[in-house]
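K.L.:
pasting the structure only:
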């Protein structure tokens, strides 16, 4: 029996059945996510933020004071991942955390004045990313819609799998 070449594997099963790394949707998404995060890095370095910290601030700038639970949900992260991010942002003087007056179990997060000031400087980041990547607004809108659809389908598939 001869050796199966990558092309033989692709011919027999198509890309959907291929075990080649470059044929994997998950790897294409992973590589794209890493590349996009790397493109953000110099823009965020100017603000003294990491990418996850930037995402936290985006939620707070959009929604104002938010519970940690709502923040974690918006970012699709668990509490254990959000908590250290908030501690670092609080230590940097960009956010404040306090217990909710009506529910001691709930912790509310809001930007400080310094965190709000950063918003103005951050406003240039989306446009700068488009310039750096050469993507147009229509390209970004199409990609965002396709990725949201993929996320919804993958979440539904994971939920079905957990239910069985």
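P.N.:
Sure thing, it's come through. Keep in mind the model is a prediction, meaning the values are calculated, not measured.
K.L.:
Going by C-alpha atoms from here, please, whenever you check contacts or count neighbours.
P.N.:
OK.
K.L.:
What's the separation between residue 41 and residue 109?
P.N.:
Counting by CA to CA, to the nearest Å, the separation of residue 41 from residue 109 is 25 Å.
K.L.:
who has more neighbours, these two?
P.N.:
The residue with more neighbours, out of residue 41 and residue 109, is residue 109; 24 against 16, by other CA atoms under 10 Å.
K.L.:
Tell me how far the helix or strand hosting residue 12 lies from the chain's centre.
P.N.:
Take DSSP states H and E as the rule and residue 12 turns out to sit in helix 6-17. Put simply, helix 6-17 sits 32 Å off its chain's centre (CA atoms, centre = their mean, to the nearest Å).
K.L.:
How about stretch 31-45?
P.N.:
For stretch 31-45 - counting by CA atoms, centre = their mean - the centre lies 11 Å from the chain centre.
K.L.:
buried residues in the longest helix belonging to the chain?
P.N.:
Ranked by number of residues, the top helix in the chain under DSSP state H is helix 137-163. For helix 137-163, the neighbour count (16 or more other CA atoms under 10 Å) marks no residue as buried.
K.L.:
How about stretch 58-75?
P.N.:
59-61, 65-69, 71-72.
K.L.:
Kindly report the same for stretch 98-111.
P.N.:
108-111.
K.L.:
Looking at those, which are in strands?
P.N.:
Per DSSP state E, strands hold the following members of the buried residues of stretch 98-111: 108-111.
K.L.:
okay, pairing it with this:
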């Protein structure tokens, strides 16, 4: 809670004093309960596709001048303590970028919901058209690319 005490932070540029309730979950310097915790130093060197896409989205947004890397940091540092602790690196990036795009009006909350799969539609409540194991006929398509469909036999 707010105690009225401020932490002096001086980087040599005359930075203002930051009150403790504004420091955020990212500010872990001096937290004694963390001293005995192990640090995960395992680096597999491989990113999942969604992580690569998240990174690429940041590069695109910064390159187009839609946002700055500093704004990404502000967004990540503004996450709630539970989210900051539980979410992974690129999950935090994604949340921060989405929040920034919503804040800037790049897309609306409704467009964001639709991009994530949207709210449930009436079709979502309809019973399935087919049962497991039922034989179905798939219409022939003439694709423009050589895309194989091993799941259709």
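P.N.:
It's in. From a predicted model like this one, the values you see are computed outputs, not experimental measurements.
K.L.:
TM-score, when you put one on top of the other?
P.N.:
Once superposed, the chains reach a TM-score of 0.23 (TM-score structural alignment, normalised by the length of the second structure), with 63 aligned residues with a CA RMSD of 5.3 Å.
K.L.:
Nearest to residue 133 of the first structure among the buried residues of stretch 98-111 of the first structure?
P.N.:
residue 111 (29.7 Å; CA to CA).
K.L.:
ok, the closest residue to the closest one other than its chain neighbours to residue 37 of the first structure distance?
P.N.:
Distance criterion CA to CA, 6 or more residues apart in numbering; nearest residue to residue 111 of the first structure, sequence neighbours excluded, is residue 95 at 4.2 Å. Going from residue 95 of the first structure to residue 37 of the first structure by CA to CA gives 23 Å.
K.L.:
shouldn't residue 100 of the second structure be in contact with residue 76?
P.N.:
No. At 10.5 Å, residue 100 of the second structure does not count as touching residue 76 under the criterion of CA atoms under 8 Å.
K.L.:
So if I had to pick from these two, which one is more boxed in?
P.N.:
residue 76 (24 against 19).
K.L.:
so the more buried one sits in a strand?
P.N.:
No. Residue 76 of the second structure is assigned helix when assessed by DSSP: H, G, I helix; E, B strand; the rest coil, not a strand.
K.L.:
which stretches of the first structure form helices?
P.N.:
6-17, 25-45, 51-63, 68-75, 79-91, 113-122, 125-133, 137-163.
K.L.:
any chance of these in a markdown table, plus distance to residue 104 of the first structure?
P.N.:
A markdown table is the format used below for the helices of the first structure (distance: least, CA to CA, whole Å):
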| stretch | distance to residue 104 of the first structure |
| --- | --- |
| helix 6-17 | 50 |
| helix 25-45 | 34 |
| helix 51-63 | 21 |
| helix 68-75 | 13 |
| helix 79-91 | 16 |
| helix 113-122 | 25 |
| helix 125-133 | 37 |
| helix 137-163 | 31 |
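K.L.:
Can you say which of these is nearest to residue 100 of the first structure?
P.N.:
helix 68-75 (10.6 Å).
K.L.:
Give me the residues contacting that closest one.
P.N.:
55-56, 59, 78-79, 82-83, 106-109 (CA atoms under 8 Å, 6 or more residues apart in numbering).
K.L.:
Find the pair from those with maximum spatial separation.
P.N.:
55 and 106 (20.9 Å).
K.L.:
Could you check how far residue 49 of the second structure is from residue 55 of the second structure?
P.N.:
Distance from residue 49 of the second structure to residue 55 of the second structure, by CA to CA: 10 Å.
K.L.:
So the two - more neighbours on which side?
P.N.:
Neighbour count, other CA under 10 Å: between residue 49 of the second structure and residue 55, residue 55 has more, with 16 against 9.
K.L.:
Surely the more buried one forms part of a helix?
P.N.:
Yes. Counting by three-state DSSP, residue 55 of the second structure is found in a helix.
K.L.:
show me the contacts for it.
P.N.:
Residue 55 of the second structure neighbours (CA under 8 Å, 6+ apart): residue 90.
K.L.:
Compute the distance between it and residue 93 of the second structure, please.
P.N.:
8 Å.
K.L.:
Mind listing residues that contact stretch 56-73 of the second structure?
P.N.:
Contacts for stretch 56-73 of the second structure (CA under 8 Å, 6+ apart): 93, 96-97, 100.
K.L.:
sorry, back to before: looking at the contacts of helix 68-75 of the first structure, which is nearest residue 9 of the first structure?
P.N.:
Nearest to residue 9 of the first structure among the contacts of helix 68-75 of the first structure, with distances taken as CA to CA, is residue 78, at 38.7 Å.
K.L.:
would you turn the ones in strands among the buried residues of stretch 98-111 of the first structure into TSV with distance to residue 99 of the first structure?
P.N.:
Shown next, in TSV, are these (distance: CA to CA, whole Å):
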residue	distance to residue 99 of the first structure
108	6
109	9
110	12
111	15
